[in-house]
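1. Got a predicted model here, sequence first, then my questions.
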Amino acid sequence: MAKRDYYEVLGVDRGVDDGTLKKAYRKKAMEFHPDRNKDNPEAEAKFKELSEAYDTLKDPEKKAAYDRYGHAAFEQGGMGARGGFGGQQHGDFASAFSDVFDDLFGDFMGGPRGGARSRAQRGSDLRYDMRVTLEEAYSGTQKTVNVPTSVSCGSCSGTGAAGGSEPQTCPSCSGMGKVRAQQGFFTVERTCPTCGGLGQTIKDPCTVCRGAGRVEKERALSVNIPAGVETGTRIRLAGEGEAGLRGGPTGDLYIFVEVQPHPIFERDGINLHCSVPVSMGTAALGGDIEVPTIDGGRSRVKIPQGSQSGRQMRLRGKGMPMLRGQGQGDMMIELAVETPVNLTSRQKELLREFEKLSEDNNPESSSFFKKVKSFWDGVKG
């Protein structure tokens, strides 16, 4: 039975590009894969035919020979034999399908496709939780932190090999870091068990780092905390993380900031809130009070006559600075009218007298009890 034209098998034109060719093969290979067509005895033959066609057309030299001589280019004694293609086994669909397998699943097999895996590995990123006061968050500060981490081994310069020797290419995976195994129609890649995926082995490991290329050490780092930081602010220190394995690049250090609660001020973004107690006399008669500000200063606030608990006043520009920006938040003053305690007999006497004389000076109380009386009358009715 004569072989079908390879372009016809794959359903593509002769001027097809590599991307379209692979896409066409992948689609048809998935359609006729024997594992998906167990009840179709012709599926395996069609799958082999597809793989043979793709294995030929994906190779530029084979494709050129096929375009010129057709199937005769690969027959024994044909033009292909003189050109170097004679005797090559076709139908090697496992090899052809592995290209598509790599394209579909390579990212899940732990490494780049089509190239040797580098022996060096990037170091891990590190996290450090730092607590700062609200005053430090307001003005910014500089802190020194001690970070336990891995640093490049000075004895072997990070190579992991002793005496200035160099790591050798792994004989099991030829430096790929991965080995392939045939499973039915699939070619499956696994991490090389000899080198652990590094692609290289060390014959004489460094006695200090035992071949890792890095050692544990505590480092002191100076960290600049900018003004305006909030809880959750993340500061990245590039290259200050864990040293890479066998000379690989260093990871980063991330500082996570936590601003401690303050005994006087409560923060809300760039604004501050401060609850200030005032006496009944000051709230009733009015007056001036001094309140603290986050910068350590004082501000004079005028209390209007008849102020009630919960009244708020704004001090503009007395809040927190914006992180890495221009502008300043405000400070909100909330009055808390304080009821006096531990009264003397004279004070109690004066308050009773004041109470008798102030029946018309409590509008909120009068309004409330009028509503209560109306409510009770309605219930009785």
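-> Here it is on my side, so go on. Numbering: from 1, shown residues only.
2. For the rest of this, base every contact and every neighbour count on C-alpha atoms.
-> OK.
3. And the helices in the stretch 201-350 of the chain?
-> With helices called from DSSP state H, counting those that start in this stretch, the stretch 201-350 of the chain shows them at 280-285, 345-357.
4. Need those in a markdown table (columns: mean neighbour count and distance to Ser118).
-> Shown next, in a markdown table, are the helices of the stretch 201-350 of the chain (neighbours: other CA atoms under 10 Å; distance: least, CA to CA, whole Å):
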| stretch | mean neighbour count | distance to Ser118 |
| --- | --- | --- |
| helix 280-285 | 17 | 75 |
| helix 345-357 | 11 | 86 |
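5. Okay, one more to line up with it:
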Amino acid sequence: MSKRDYYEVLGVSRTVTEAELKVAYRRAAAKHHPDRNPGNVAEAEVAFKECKEAYEVLSDASKRRAYDQHGHAAFEHGMGGGGGGPGFHDVGDIFGDIFGNIFGGGMGGGPQRPRRGADIGYRLDLDLEEAVAGTEKKIELPTLAECDDCAGSGSEDGKLDTCTHCGGRGQVVMQRGPFRMQQPCPNCMGRGQTIAHPCKTCHGNGRVQEDKVLEVNIPAGVDNGDRIRLAGEGEAGPAGSPPGDLYVEVRVREHEIFTREGDDLHCDVPIRISQAALGDIVRVPTLNGEAEIRIPAETQSGKVFRLKGKGVKSVRSHREGDLYCTATVETPINLTPEQRELMEKFEATFAGEGARKHSPRHSTFVDGVKGFWDRMVS
């Protein structure tokens, strides 16, 4: 029976990303897990192993390249790079198997060491205040955990038998023309041992699907893309092997006032025309309370004021960033009749050539327009 295409097994396209592949694998594995198919356990086990095999190949960059080029044949004769896949040999394994068998050596002749559990990725969304100050978050994630009933061995009585197919070596010899090559035993998957009485809870897999709840300590100063590693909190390894790790990736939500650039914060501070013209002291928010900014007279819109040490304390260097406040002069709205009259009188004072000294940018703009038209006419 020919093997199905690995991409088809996981229901993904050949351009699938690493993150999309992981999601697809979890979905497929959960769907076909024997615990979720009590009425058809045997067929579910086959489908579950098929999903696992497909993911082990496609999640490894070198194996995936080999599979894309040669299909399943890449793993039948040791083509491609990397080990651990079904029938897969790296360069060292190929030479070890060939010369070990030709000259009677014992290279690569022992059972394979069980592979550690898969790493898990989790995206954690935080408010800016939480990221800056640090916090603790409780997260819940689905994962493969060690079966308590069999302590991860997969055996109901804890006993493992020597594989009769490979004699406990974990590998079998295949004749390929003039060469004799070794490959993992298909009966025990390279472990050298088999289970006579599979655990009824995990059906011999040694792992069960469950939702894990964890407390994650978020250090102060984390930013978008930072990853926090929780060692040993990934998926349980097969046959009692070590678990993988959990990587929590931080995503900081947009803030209504502040934007962050590295360890610095930025915000806009709206001021009235009268404050910009006459000068004033305005209060601005910071992540640690309020602060004052002295607005000098004749301040133009866009002027930036720096508040040293009011930014974010770096999670790495512990350096404190700054807060940059950009003054934004607002045009008044909803004027009362009295205010409108005063504005009209104020505007009337700018009549004539003397008004140029009060509006430096406007004068520059007018001169620029005049020069532009002069060049166009000439």
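-> Yep, that arrived. As the structure is a prediction and not an experimental result, all values here were calculated from the model.
6. picking that back up, let me have the helices of the stretch 201-350 of the first structure in JSON lines, adding distance to Leu237 of the first structure as columns.
-> Formatted as JSON lines, these follow (distance: least, CA to CA, whole Å):
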{"stretch": "helix 280-285", "distance to Leu237 of the first structure": "52"}
{"stretch": "helix 345-357", "distance to Leu237 of the first structure": "64"}
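7. Out of those helices, the one nearest Thr339 of the first structure is which?
-> Set against Thr339 of the first structure and scored by CA to CA, these come closest in helix 280-285, at 6.6 Å.
8. Need the residues that contact that closest one.
-> Under the contact criterion CA atoms under 8 Å, 6 or more residues apart in numbering, helix 280-285 of the first structure has outside partners 303-308, 337-340.
9. hang on, the earlier thing: what about the helices of the stretch 201-350 of the first structure, which gets the closest to Ala29 of the first structure?
-> For Ala29 of the first structure, the closest of the helices of the stretch 201-350 of the first structure is helix 280-285, at 85.8 Å, according to CA to CA.
10. on that earlier part again, tabulate the contacts of helix 280-285 of the first structure (JSON lines), appending distance to Ser51 of the first structure and neighbour count.
-> Putting those into JSON lines (distance: CA to CA, whole Å; neighbours: other CA atoms under 10 Å) gives the following:
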{"residue": "Ile303", "distance to Ser51 of the first structure": "89", "neighbour count": "19"}
{"residue": "Pro304", "distance to Ser51 of the first structure": "90", "neighbour count": "14"}
{"residue": "Gln305", "distance to Ser51 of the first structure": "93", "neighbour count": "13"}
{"residue": "Gly306", "distance to Ser51 of the first structure": "92", "neighbour count": "14"}
{"residue": "Ser307", "distance to Ser51 of the first structure": "88", "neighbour count": "19"}
{"residue": "Gln308", "distance to Ser51 of the first structure": "87", "neighbour count": "16"}
{"residue": "Val337", "distance to Ser51 of the first structure": "87", "neighbour count": "20"}
{"residue": "Glu338", "distance to Ser51 of the first structure": "89", "neighbour count": "15"}
{"residue": "Thr339", "distance to Ser51 of the first structure": "91", "neighbour count": "10"}
{"residue": "Pro340", "distance to Ser51 of the first structure": "94", "neighbour count": "9"}
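11. ok, which pair from the residues you listed is furthest apart?
-> Top of the distance list for the contacts of helix 280-285 of the first structure (CA to CA): Pro304 and Pro340, 19.9 Å.
12. Where in the second structure does the longest helix along the first structure align, residue-wise?
-> What stands out as the longest helix in the first structure, according to DSSP state H, is helix 363-380. Aligned using TM-score structural alignment, helix 363-380 of the first structure spans residues 360-377 in the second structure.
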